[in-house]
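Visitor: When you get a sec, could you give me coordinates for this:
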Amino acid sequence: MSDALVPPTALPVAPQGVRASGWYGLVFLIATEAALFVYLLFSYFLLASQAPGPWPPSGAPPILSAAINTAILLASSLTAWWGQRGIERGSSPRLVAGLVLSLILGTAFVAVQVHDWMHKPFSPRTDAYGSLFYTITGVHIAHVAVGLFMLACLTLWAALGRFSAKRHLHVTVGVLYWHFVDAVWLVVFTTFFLTPRLG
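Guide: Have a look, this model is predicted:
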């Protein structure tokens, strides 16, 4: 019996290509998570339409801090994209810099959000509005925490030289998730801070 010949080239250790299985897996995950936010926001607008008095009961929440926080999160998405574009061109230092900036900005977003939670004139037990506000923003913060963990892992792997212009699917998937987190916040921000001002 003859021995099988093994080619001398190294076998791939990670999936390659823009549309590998990990990319499709994340797309389906995003679809299910987006459905969760649709259900939560539907509950908000349903209760708002049936509220006997003003909605929100305590008036429209202050917008300045939330607007600044929105800008912070959008900036973090931009830096993540900038880093991703760097590794697509073979620049690991640019990827590390972009991910570190995104981590810092994402952490700042969480800190501002927690500070705002502690100074609201209502709590989750005050009324239906308070319950929905803390539930929806809390679920979003949970997604941000997952995203920050992913960015931290990507930063470590990038610093160890795990990615290249040819092999960086993990970066593509992680940054796509971070963009999703940012997009959800835009909807949450519009719901809680803009629509009450539109009557």
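
Visitor: Going by C-alpha atoms from here, please, whenever you check contacts or count neighbours.
Guide: Noted.

Visitor: Show me how far the lengthiest helix in the chain is from its chain's centre.
Guide: Counting by DSSP state H, the longest helix found in the chain is helix 128-159. Distance of helix 128-159 from its chain centroid, counting by Cα atoms, centre = their mean, to the nearest Å, is 6 Å.

Visitor: If we go by neighbour counts, what in the helix or strand just after that helix is buried?
Guide: Moving toward the C-terminus from helix 128-159, the next helix or strand (DSSP states H and E) is helix 169-189. Residues of helix 169-189 classed as buried by neighbour count (16 or more other Cα atoms under 10 Å): 169-182, 184-185, 188-189.

Visitor: For helix 169-189, enumerate the helices and strands it packs against.
Guide: With contacts taken as 3 or more Cα pairs under 8 Å, 6 or more residues apart in numbering; DSSP states H and E, helix 169-189 sits against helix 21-50, helix 64-88, helix 128-159.

Visitor: Can you tell me which of those is most buried?
Guide: helix 64-88 (a mean of 20; mean count of other Cα atoms under 10 Å).

Visitor: tell me which residues in the helix or strand that it is followed by are buried?
Guide: Next helix or strand after helix 64-88 toward the C-terminus (DSSP H and E): helix 92-118. Neighbour counts over helix 92-118 (16+ other Cα under 10 Å) mark 92, 94-103, 105-110, 113, 117 as buried.

Visitor: ok and helix 92-118 relative to helix 128-159, angle-wise?
Guide: 160 degrees (axes from the mean of the first three to the mean of the last three Cα atoms, to 10 degrees).

Visitor: Would you do the same for the sequence below? I want to compare the two.
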Amino acid sequence: MDAQSRDAMLPHRIVLNARGLPAYAYGPRSPIWWGTVGFAAAEGMGFALAGGMYFYLVFINGSWPLSAPPPDLLWSSIFTIVLLISVWPNQRAKRDGEREDLAGSRRNLVIMSLLGVALLGIRVFEFGTLHVRWDQNAYGSVVWLLLGLHTLHLLTDLGDTIVLTVLMFTRHGHGKRFSDVGDNAFYWYFVVASWLPIYVILYWFPRWW
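Guide: Take a look at the predicted model:
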């Protein structure tokens, strides 16, 4: 008789019954949270590389910006203010998700979805005030690259927020979906934090230079 057959004949003893343990968790206890951290780190490096390209072009050129006035401040400043305001309902969504408060999670997810759509609309106007085309020169290319990268992240989180909002109004709005609310809120913090240095670089640095 081989070892495998002999082990199969031995009585089994339950060491730990994991049936009662939760199937999801919040914050660093969740694998999805760590995946979001890794994604934000990778995307943050992309922003850092694009910013390095910007300052390299500043270094090798005598005047800056090239053949264009600095971008207008109106729409970019409105965008920044609305983005900072969104931190409050985002934090409330995270809190209500951790409390598994369905009504509160629904309310704040709807607010975040509306704010995301509003920010996307403001961003459309913002692109129209750059005073340079993406293919006009190196300055135009790097400005559109930085703004385009952030817009892509805004779209990504907005899509995730809308899908999650819809799910919370269905029979799926329970259990792990509350953990997803917290992970979605965490990524929104990255969207906010990544925009602030880009705002300074694109809109204020050319005026100081």
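
Visitor: picking that back up, just tell me which of the helices and strands packed on helix 169-189 of the first structure ends up closest to Pro196 of the first structure.
Guide: helix 21-50 (10.0 Å; Cα to Cα).

Visitor: where in the second structure is the aligned partner of that closest one, by residue range?
Guide: The alignment of helix 21-50 of the first structure onto the second structure (TM-score structural alignment) spans residues 31-60.

Visitor: The matching stretch: average distance to aligned residues in the first structure?
Guide: Compared with the first structure after fitting, stretch 31-60 of the second structure deviates on average by 0.7 Å (mean Cα distance after the TM-score superposition for the first structure).

Visitor: so how far is that stretch from its chain's centroid?
Guide: Offset of stretch 31-60 of the second structure from its chain centre (Cα atoms, centre = their mean): 13 Å.

Visitor: Repeat that for stretch 56-74 of the second structure.
Guide: 28 Å.

Visitor: what's in contact with that stretch?
Guide: For stretch 56-74 of the second structure, the surrounding residues in contact (Cα atoms under 8 Å, 6 or more residues apart in numbering) are Thr129, Leu130, His131, Val132, Asn137, Ala138, Tyr139, Leu202, Tyr203, Pro206, Arg207, Trp209.

Visitor: Just among these, which is most surrounded?
Guide: Counting neighbours by other Cα atoms under 10 Å, the top entry in the contacts of stretch 56-74 of the second structure is Leu202, with 24 neighbours.

Visitor: can you pull the contacts of it?
Guide: Going by Cα under 8 Å, 6+ apart, the list of residues near Leu202 of the second structure reads Pro71, Val143.

Visitor: Alignment lookup: it to the first structure.
Guide: By TM-score structural alignment, Leu202 of the second structure lines up with Phe192.

Visitor: Same check on Thr151 of the second structure?
Guide: In the first structure, the residue matched to Thr151 of the second structure (TM-score structural alignment) is Ile141.

Visitor: rewinding a little: from Leu186 of the first structure, how far out is the match of Leu202 of the second structure?
Guide: Separation of Phe192 of the first structure from Leu186 of the first structure (Cα to Cα, to the nearest Å) stands at 10 Å.

Visitor: try Phe45 of the first structure
Guide: Per Cα to Cα, Phe45 of the first structure is found 16 Å from Leu186 of the first structure.

Visitor: what do you get for Ala48 of the first structure?
Guide: Going from Ala48 of the first structure to Leu186 of the first structure by Cα to Cα gives 19 Å.

Visitor: now Trp178 of the first structure
Guide: For Trp178 of the first structure, the distance to Leu186 of the first structure - Cα to Cα - is 13 Å.

Visitor: Then His179 of the first structure?
Guide: Separation of His179 of the first structure from Leu186 of the first structure (Cα to Cα): 11 Å.

Visitor: same question, Arg85 of the first structure
Guide: From Arg85 of the first structure to Leu186 of the first structure the distance is 23 Å (Cα to Cα).
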